[in-house]
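**Student:** all I have is the shape, not the residue letters:
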């Protein structure tokens, strides 16, 4: 098979990497599109959300050989690592995977020239963006099925976030990244 070579069309920009480590719902930032791809943005402002396809450039070496994981980032929600099953990497959102590619759905707040202002960004500043797709009706899925452990994680995260909001810490979501 031929080698696959992809070039970034832009990069994530924000100054919130430390905040991102503590937030479940992501941060505000921008996607800076390279000048040669600016024409490709025409019409994107009409969408409320966009899908970012990114290359996780910080994942190196051995971490690309990982095929089984436990979602360790959930420890801060009171979920013991022992309570989580070991699953195949393709059953997880782990950045550690053979091809470290991320898919992220973000709210598009505005377009300023080559800069897309977004909310709900879960990518580190400097992350290369490989592609952008609109999030439209044709992609929306009404009913999904998830494994039991995913439902349990969701329940515990919601429980933990609810307790934090009651204590006045709604803006300080717990650290979810290892």
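**Tutor:** Nice, I can see it. Here the structure is a predicted model, which is why all the values come from computation and not from measurement.
**Student:** for the rest of this, base every contact and every neighbour count on C-alpha atoms.
**Tutor:** OK.
**Student:** could you measure from the residue located most distally from the centre of the chain over to residue 43?
**Tutor:** For the chain, the largest distance from the centre (CA atoms, centre = their mean) belongs to residue 1, which lies 29.4 Å off. Applying CA to CA, to the nearest Å, the value for residue 1 to residue 43 is 36 Å.
**Student:** next one: residue 138
**Tutor:** In this view, residue 138 and residue 43 are 17 Å apart by CA to CA.
**Student:** so those two - more neighbours on which side?
**Tutor:** Neighbours were counted for residue 138 and for residue 43 using other CA atoms under 10 Å; residue 43 has more, 9 against 6.
**Student:** got a list of what residue 106 touches?
**Tutor:** 49-52, 118-121 (CA atoms under 8 Å, 6 or more residues apart in numbering).
**Student:** of all these, which comes closest to residue 34?
**Tutor:** Residue 34 has its nearest neighbour among those in residue 52, at 14.7 Å by CA to CA.
**Student:** my guess is the closest one is in a strand, correct?
**Tutor:** Yes - judged by DSSP: H, G, I helix; E, B strand; the rest coil, residue 52 forms part of a strand.
**Student:** now the longest helix anywhere in the chain: how far from the chain's centre is it?
**Tutor:** Taking DSSP state H as the criterion, the chain has its longest helix at helix 148-166. On the basis of CA atoms, centre = their mean, to the nearest Å, helix 148-166 sits 18 Å off its chain's mean C-alpha point.
**Student:** next up, a structure to set beside the first:
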């Protein structure tokens, strides 16, 4: 298989118009609200999603202009492999965010814990299911040293 073609199912509307304003993870700025505007043909796909508290959003990093195999992530001075970091400059430019669902109205899903640029194309939405998506005894590689004893470093909150 040489090529995969995907089409956006909607667009994210967020208050972030520049990369410098986005938190490194949405959970660190949990009160910020955004919404997904779904294309009409996918609206019935939202049925029952309102019964979940969280969702996983897959999206396309539409502003990323390059592809890297290594990068220097926030909080680090060293480069790491692209599959060990969450840079937008990755092969295929696919992003993932776990968000907290606030409400669903017509073709819009409102959520918090946003870490995505305004006008980002949405590829898919899935319910976050604690029975499937949560893991125990997780190692976080190079990040573990920055989050010792579950303390969030101040630099993780704002860029």
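**Tutor:** Arrived safely, thanks for sending. This structure is a prediction, so every number in the text was calculated from the model and none was measured.
**Student:** drop the TM-score for these two in here.
**Tutor:** The TM-score (TM-score structural alignment, normalised by the length of the second structure) is 0.85; 152 aligned residues with a CA RMSD of 2.3 Å.
**Student:** what about the alignment partner in the second structure of residue 45 of the first structure, which SS state?
**Tutor:** Residue pairing (TM-score structural alignment): residue 45 of the first structure is matched to residue 50 of the second structure. With three-state DSSP as the basis, the three-state label of residue 50 of the second structure is helix.
**Student:** residue 50 of the second structure contacts residue 103, correct?
**Tutor:** Yes - counting by CA atoms under 8 Å, residue 50 of the second structure touches residue 103, with 6.7 Å between them.
**Student:** which residues do these two both contact?
**Tutor:** With CA under 8 Å, 6+ apart as the test, residue 50 of the second structure and residue 103 reach no residue in common.
**Student:** what span of the first structure is stretch 93-103 of the second structure aligned with?
**Tutor:** Under TM-score structural alignment, the match for stretch 93-103 of the second structure is residues 100-110.
**Student:** go through that stretch and flag the buried ones.
**Tutor:** Neighbour-count burial for stretch 100-110 of the first structure, counted by 16 or more other CA atoms under 10 Å, picks out 100-103, 105-110.
**Student:** for burial, what's the neighbour tally of residue 26 of the first structure?
**Tutor:** Per other CA under 10 Å, the neighbour tally for residue 26 of the first structure reads 18.
**Student:** err, residue 24 of the first structure, not the other one
**Tutor:** For residue 24 of the first structure, using other CA under 10 Å, the count is 18.
**Student:** measure it to residue 68 of the first structure for me?
**Tutor:** 23 Å.
**Student:** could you do residue 34 of the first structure as well?
**Tutor:** Plainly put, residue 34 of the first structure is 36 Å away from residue 68 of the first structure if you go by CA to CA.
**Student:** same check, this time on residue 92 of the first structure
**Tutor:** From residue 92 of the first structure to residue 68 of the first structure the distance is 9 Å (CA to CA).
**Student:** now do the shared contacts for the two.
**Tutor:** Counting by CA under 8 Å, 6+ apart, nothing touches both residue 92 of the first structure and residue 68.
**Student:** tell me which residue is most central in the second structure.
**Tutor:** Centre-most residue of the second structure, counting by CA atoms, centre = their mean: residue 97, 2.2 Å.
**Student:** for that residue, which non-adjacent residue is closest in space?
**Tutor:** residue 57 (5.3 Å; CA to CA, 6 or more residues apart in numbering).
**Student:** which ones are touching the one you found?
**Tutor:** Contacts for residue 57 of the second structure (CA under 8 Å, 6+ apart) come out as 96-99, 122-126.
**Student:** what does residue 25 of the first structure give?
**Tutor:** Applying CA under 8 Å, 6+ apart, the residues near residue 25 of the first structure are 120-122.
**Student:** ok, now residue 43 of the second structure?
**Tutor:** 106-107.
**Student:** that one - that's part of a helix, no?
**Tutor:** Yes - the assignment for residue 43 of the second structure is a helix, going by three-state DSSP.
**Student:** show me where the first structure has its strands.
**Tutor:** All strands of the first structure, identified by DSSP state E, fall at 10-13, 27-33, 49-55, 68-69, 87-88, 101-112, 115-121, 128-134.
**Student:** can you list those in a markdown table and add distance to residue 150 of the first structure?
**Tutor:** Shown next, in a markdown table, are those (distance: least, CA to CA, whole Å):
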| stretch | distance to residue 150 of the first structure |
| --- | --- |
| strand 10-13 | 28 |
| strand 27-33 | 23 |
| strand 49-55 | 22 |
| strand 68-69 | 14 |
| strand 87-88 | 11 |
| strand 101-112 | 18 |
| strand 115-121 | 20 |
| strand 128-134 | 26 |
